[in-house]
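[1] need a structure here:
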Amino acid sequence: MQDPRATRRLVGGIFRRQRAATALGALFWSLHQVCEALVPVAIGTVIDRAVATSDGSAMAASVLAIFGLFAVLTMAWRTGFWFLSRGTYEEAHLLRMQAVRRILTGAGIRTDRQTGELLSITASDSLAAAELIQLGARAAAALVGLAVTAGILLRIDASLGLGLMIGIPILVLGLNALGPVVERRTAAQQQAAGLAAATASDLLAGLRPLRGFGGVPEGVRRYRRTSRTSLAATMGAMRASATFLGASTFTTGLLVAIVTAFSGWFALQGRITIGELITIVGLAAFISDPVLGLADCVFQLAISRASAARVAELLEAPPRAESGREPAGAGSLVLSAVVTPGLDGLSLEVAPGEMVGVASASIPAADALSELLSGERLPHAGRVTLGGTDLADLEHASLRRRMLVEPHAVHLFGSTIGAVLDTGDARSEADIRAAVEAAALGELGDTLEHELLDHGSNLSGGQRQRVALARALLADRPVLVLRDPTTAVDAVTEHRIAAGLAGLRLGGAHATLVISTSPPLLARCDRVVFVAGGRVVATGNHADLLTRPDYAEAVLR
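    Okay, the predicted model is just below:
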């Protein structure tokens, strides 16, 4: 549940950090509004003192003055926009980095939001929240413009000025009353859109297992339901927005029409001059800009506050553990009586120097195991430990230095294979060559300079798997977990990969867990753990386990 105090703290922090940008932006935009308000005054003055008197020198001076007024007006807006844009994007970057740091460092955060929602918050909501500084400057500038306009009208005619000073606050307060409605609708729309994005992301990531057990129709049905909920929320937000904008436009137009009508009546009575009438009509047309600006600020404020609340919820989410801890050493990877959807009391241990295979005909069981080890889910019961410390209690950076979980879905980042294999750790040419050859990627000179399109889209599925495997091997973590690393390669290449993997990872201090039903990989493991019904039903080497019909049915193809 969102805490309003957290949102207020976040908003207060935004304005404190960007107080200089906000103040300078508001100052220059206020100057722009003052100049805008003075344009009708200048035109009215020219008519009264130059046009009506046919004074050539006064006309020349008036032209120069109006030119200077427009020069100041334009530069004031551009300068204010520069200060506020810089402050907005700096703050958005800071919020984005804070959010990413909270998610990825320390012990992580406890949250019910899915990965797609977290991505939406860090990407779009951070920017929308940072735009609060622009809204503050716009509101301040609009108020200055309205104050100057009211002062000019009071000077020309007290009744017009007083009417405007009374009408504008009533109009703004009435529009402000619609703000909470827009904010609620917008928050619901953002929540629904985030859930739809998260559902789509999860379905794409899990498309292979969905196809495996025939869950595609159910996945489509769930996404359709989530998408329709998002559509309904979006339509509700758009209706609230349209109502708000319609009301603001109508009431502003009505106010302008009333001021113009009274001004014309006063001119006919001789209470004001023709130049003053033109000034009043120009101000009446101008006044719609700051009033609609205030109305738009109310609308945008609802959006930015909803986004700020989501960002604040993420930044102040409780950690998964009180503090991220360092494990005593690399130690063993141990699962003790783990219960979670797909697993029912699973227990296994991978000690340093071992390469252990986990074979299961159940895709949900394999998914559950890889997600537990990667931290994507927590066990309902039992423990998952590394070196005697629960994974959930480990500091993220420390955990990543000790264990790498390479998922089945391959993500490649870089313009060449060499860039993809750059893990940030200094590796010798011999290490790179060994990892490339173990992954059956070919000769070193022919491989690293191979150019990649976006995310390696110009590679085949098997090539992508082999690049990802080489990257994982090159990272050289004490504990390596591989999930189906050879499903897209041919049988000959699969045997080469199995031999290369065993050559690099067997023995020494390395611990390797291979979740797969590949016979060549399982044959190279020190031992194989056969999982059925969510628990270990047999343990042994691959050749011995093949005497079990259920194991043979699961791995032979």
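[2] alpha carbons only for contacts and neighbour counts from here, please
    Fine.
[3] now the strands: where do they sit in the chain?
    Taking DSSP state E as the test, the strands found in the chain are 333-340, 343-350, 355-360, 381-386, 389-390, 403-406, 479-483, 511-515, 527-532, 535-540.
[4] how far away is the residue lying closest to Ile432 once chain neighbours are set aside from Phe250?
    Nearest residue to Ile432, sequence neighbours excluded (Cα to Cα, 6 or more residues apart in numbering): Leu474, at 6.6 Å. In this view, Leu474 and Phe250 are 66 Å apart by Cα to Cα, to the nearest Å.
[5] give me every residue that touches the residue lying closest to Ala488 once chain neighbours are set aside.
    Leaving aside its sequence neighbours, Ala488 sits nearest to Gly462 (Cα to Cα, 6+ apart; 4.5 Å). Neighbouring residues of Gly462 by Cα atoms under 8 Å, 6 or more residues apart in numbering: Thr486, Thr487, Ala488, Val489.
[6] For the comparison step, fold the sequence that follows:
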Amino acid sequence: MTPSRRLLADVLRRRRRPALVGCLASTVHQTCEALVPVAIGLVVARAVATGDTTAIAWSVAGVLALFAVLTAAGAYAFWTIEGAQLREAHHLRVVVLRAVLHRPPTSADLRDGDVLSVATSDTRHTAEVLALLGYLFSASVGMAVSAVVLLRVDALLGLGLLVAVPLLVLGLQRLAPRLERRVRTRQEAAGLAAATAADLLAGLRPLRGFGGVPEAVRRYRTVSRTSRDAAVGAAGATAAVVGAGTLATGLLLLGTAAAATALAVRGRIDVGELVTVVGAAAFLADPVRTITSCVQGLAVSRASAARVAALLADGPGDVPGPRSAATGAGEAAAAPGEPAPLVLEGVSAGPLRGLDLTAAPGEVLGVVTTDTALADALTGVLGGRRTPEAGTVRLGGLDPARDPVATGRLLVEPHAVHLLGGTLREALSTGTPGGAGGPGGRGPALLERALTASAADEVVRARPGGLDAELLERGANLSGGQQQRLALARALAADRPVLVLRDPTTALDALTEDTVAAGLRDLRHGPGAPGGRTTVVLTTSPLLLARCDRVVLLTADDPRTGTRTLSGTHAELLAEPAYAAAVLR
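    Predicted coordinates:
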């Protein structure tokens, strides 16, 4: 079974009860719809033609009762199926988001716009399989009831419809693969256009700075045109399916009405049966249109499910346990509450080549490099966003990129600041038990200490409303330094055993930077701090490095010789020209 079919099967299994109840209600609705021509034919033959007032009254009451059941069943079917569909779409969105956040894709690397397209449009179309299969089944039952009615009126006419209708449905089904390919192309092109737009908006300021706006517009115009052409192609395929279904329905109705009229002229059927036949043939247009629409919708659902399944294939999956393959040979994994070293052995990733690095429990380790690519590769590997080409990263014997125990003990705070929420309090909330914003009892006290250590308490006091002050999107109403201090406060409030910081003070003045350096050291490793905390700081700030227990200089002048390291205290390394040039600029 393909991943997309497996995903659709999981959707049906997860929502089987509401899907079956909704399908049953829809079947009752379609059956009543199919019996309406029969009821009208009986009224014409046994009440209107005879002029019996009592029979007319009973006939009107019976028709009204039939329509009452029909309407109630249809409304209940819509309510049940639509509710299941919306709940399943929500579930899929959460699953996709969890997969992206837990272990970002590293193989096919979907960009932000692609992920957004999958998490919104594709999850919704995938969940629509619940409604499509239910309506497809009920429409088929409705057609079967009409065929039986017509068969009882006239065997030849009924057999003709029993042969014509399946042929019609099979013919429409053959159009589905072509439509599915077109829809998949459309979805992929739309995702590419959204990804390009997201990238351009994220880099709008630098683009304006170096004059790259015309080239950016040209690139977006190209991908947008591709998306437009794919959408037009998908619309053409959809129109072909709908048009073929409508034309076939019209021909079927016309042929049935002509045959029934000929039978009535010959006296083989009476007026009531003629009304029944014409009404049943007219009704058949509705289930045929429904089946056509469902065939089209199923093609869309399969295409969307393929995209969702592809993204989930790069998601969390089966996470290895404490004795996973990431554990070194003969090395026991540390217990969850035990201080554990962060160890990199022979790690190669991009410009990093054969890096060996250890941060011991209780240590403040400074890492210095003037090569941005080196710093990006190291933070990417530590944060699980980049898979090493060789070597291992272990925290207490576990891979922090895959093992949930190790992941929960390590936090990598990147240089780029992302503040989420509508208030400062929401932006600072970590949502972890015991941390700021979490349900633990020490959360508020820890947040207060983190704000003081990062000098972000000044930012909070300066805003009207304090922690409840409004925060615009991306912290647009804060300066770069204020954003950086709040991000550092949030990282400290998360209170992880291992904290990795990337250039946390580049937007601060020297006086504030010195205050933050002292506060960081005191909060993580001063009196009263939990023992065994590890802090790694990637920086060239001498104020931060002077408060580190050990500093490692990374250089990669020659890719063939690998990443070279030089270790010592800040004071000792100042005698090295390369180190002095990096930190005393």
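[7] Between Leu474 and Phe250 of the first structure, which is the more surrounded one?
    Leu474 (21 against 11; other Cα atoms under 10 Å).
[8] if I line the two up, what does the more buried one land on in the second structure?
    Using TM-score structural alignment, the partner of Leu474 of the first structure in the second structure is Ala493.
[9] do the same with Ala21 of the first structure
    Matched across to the second structure, Ala21 of the first structure falls on Pro18, judged by TM-score structural alignment.
[10] Then Arg78 of the first structure?
    With TM-score structural alignment as the criterion, the equivalent of Arg78 of the first structure in the second structure is Ala75.
[11] Can you give me the distance of that match to Ala285 of the second structure?
    Ala75 of the second structure sits 20 Å away from Ala285 of the second structure, going by Cα to Cα.
[12] who's more crowded, those two?
    Ala285 (19 against 15).
[13] In contact with that one, which residues are there?
    Thr246, Thr249, Gly250, Leu253.
[14] same thing but at 6 Å, please
    By Cα atoms under 6 Å, 6 or more residues apart in numbering, the contact set of Ala285 of the second structure is Thr249.
[15] What is the aligned counterpart of it in the first structure?
    Superposed on the first structure with TM-score structural alignment, Ala285 of the second structure falls opposite Ser288.
[16] how near is Leu172 of the second structure to Leu374 of the second structure?
    Distance from Leu172 of the second structure to Leu374 of the second structure, by Cα to Cα: 57 Å.
[17] next one: Thr54 of the second structure
    Plainly put, Thr54 of the second structure is 93 Å away from Leu374 of the second structure if you go by Cα to Cα.
[18] same deal with Val141 of the second structure?
    Taking Cα to Cα, one finds Val141 of the second structure at 65 Å from Leu374 of the second structure.
[19] Could you list every helix and strand in contact with the lengthiest helix in the second structure?
    Longest helix in the second structure, counting residues (DSSP state H): helix 213-265. Where contact means 3 or more Cα pairs under 6 Å, 6 or more residues apart in numbering; DSSP states H and E, helix 213-265 of the second structure is packed against helix 176-202, helix 271-313.
[20] Would you convert these into CSV that also reports distance to Val241 of the second structure?
    Below are those laid out as CSV (distance: least, Cα to Cα, whole Å):
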stretch, distance to Val241 of the second structure
helix 176-202, 8
helix 271-313, 7
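[21] average gap between the longest helix of the second structure and the first structure?
    The superposed helix 213-265 of the second structure is, by mean Cα distance after the TM-score superposition for the first structure, a mean 3.7 Å from where its aligned residues fall in the first structure.
[22] got the angle for that helix vs helix 271-313?
    Taking axes from the mean of the first three to the mean of the last three Cα atoms, to 10 degrees, one finds helix 213-265 of the second structure and helix 271-313 inclined to each other by 150 degrees.
[23] Could you report the distance from the equivalent of Ala177 of the first structure over in the second structure to Leu133 of the second structure?
    Aligning on TM-score structural alignment places Ala177 of the first structure opposite Arg174 in the second structure. For Arg174 of the second structure, the distance to Leu133 of the second structure equals 17 Å [Cα to Cα].
[24] which of these two has more neighbours?
    Neighbour count, other Cα under 10 Å: between Arg174 of the second structure and Leu133, Leu133 has more, with 20 against 12.
[25] aligned partner of the more buried one in the first structure?
    Using TM-score structural alignment as the criterion, Leu133 of the second structure maps onto Gly136 of the first structure.
[26] what does Leu157 of the second structure give?
    Mapped onto the first structure by TM-score structural alignment, Leu157 of the second structure lines up with Leu160.
[27] Next, count neighbours for the closest residue to its match other than its chain neighbours.
    In space, Leu160 of the first structure comes closest to Leu153 once its chain neighbours are excluded; the distance is 6.1 Å by Cα to Cα, 6+ apart. Using other Cα under 10 Å, Leu153 of the first structure has 23 other residues around it.
[28] quick one: Leu153 of the first structure and Gly163 touch, right?
    No - in this structure, Leu153 of the first structure is not within contact of Gly163 by Cα atoms under 6 Å, at 9.6 Å.
[29] Grab the nearest non-local neighbour of Ile184 of the second structure.
    Actually, residue 184 of the second structure is Arg. It isn't Ile. Distance criterion Cα to Cα, 6+ apart; nearest residue to Arg184 of the second structure, sequence neighbours excluded, is Ala303 at 5.1 Å.
[30] Actually, Ile133 of the first structure.
    Nearest non-adjacent residue to Ile133 of the first structure, counting by Cα to Cα, 6+ apart: Thr22, 5.8 Å away.
[31] likewise Gly508 of the first structure?
    Excluding the flanking residues, the one nearest Gly508 of the first structure by Cα to Cα, 6+ apart is Gly353, at 4.9 Å.
[32] what's the counterpart of the one you found in the second structure?
    Counting by TM-score structural alignment, Gly353 of the first structure corresponds to Gly362 in the second structure.
[33] I'd like to know how far its match sits from Leu274 of the second structure.
    Using Cα to Cα, Gly362 of the second structure is found at 91 Å from Leu274 of the second structure.
[34] Neighbour count for those two, which is higher?
    Comparing Gly362 of the second structure with Leu274 by other Cα under 10 Å, the one with more neighbours is Leu274, at 24 against 20.
[35] Aligned counterpart of the more buried one in the first structure, please.
    By TM-score structural alignment, Leu274 of the second structure lines up with Leu277.
[36] any idea how far that match is from Arg184 of the first structure?
    As judged by Cα to Cα, Leu277 of the first structure and Arg184 of the first structure stand 44 Å apart.
[37] What residue, apart from its backbone neighbours, is nearest the residue positioned nearest the centre of the first structure spatially?
    The residue lying closest to the centre of the first structure (Cα atoms, centre = their mean) is Ala123, at 2.5 Å. Among residues not flanking Ala123 of the first structure along the chain, Arg96 sits closest, at 6.9 Å (Cα to Cα, 6+ apart).
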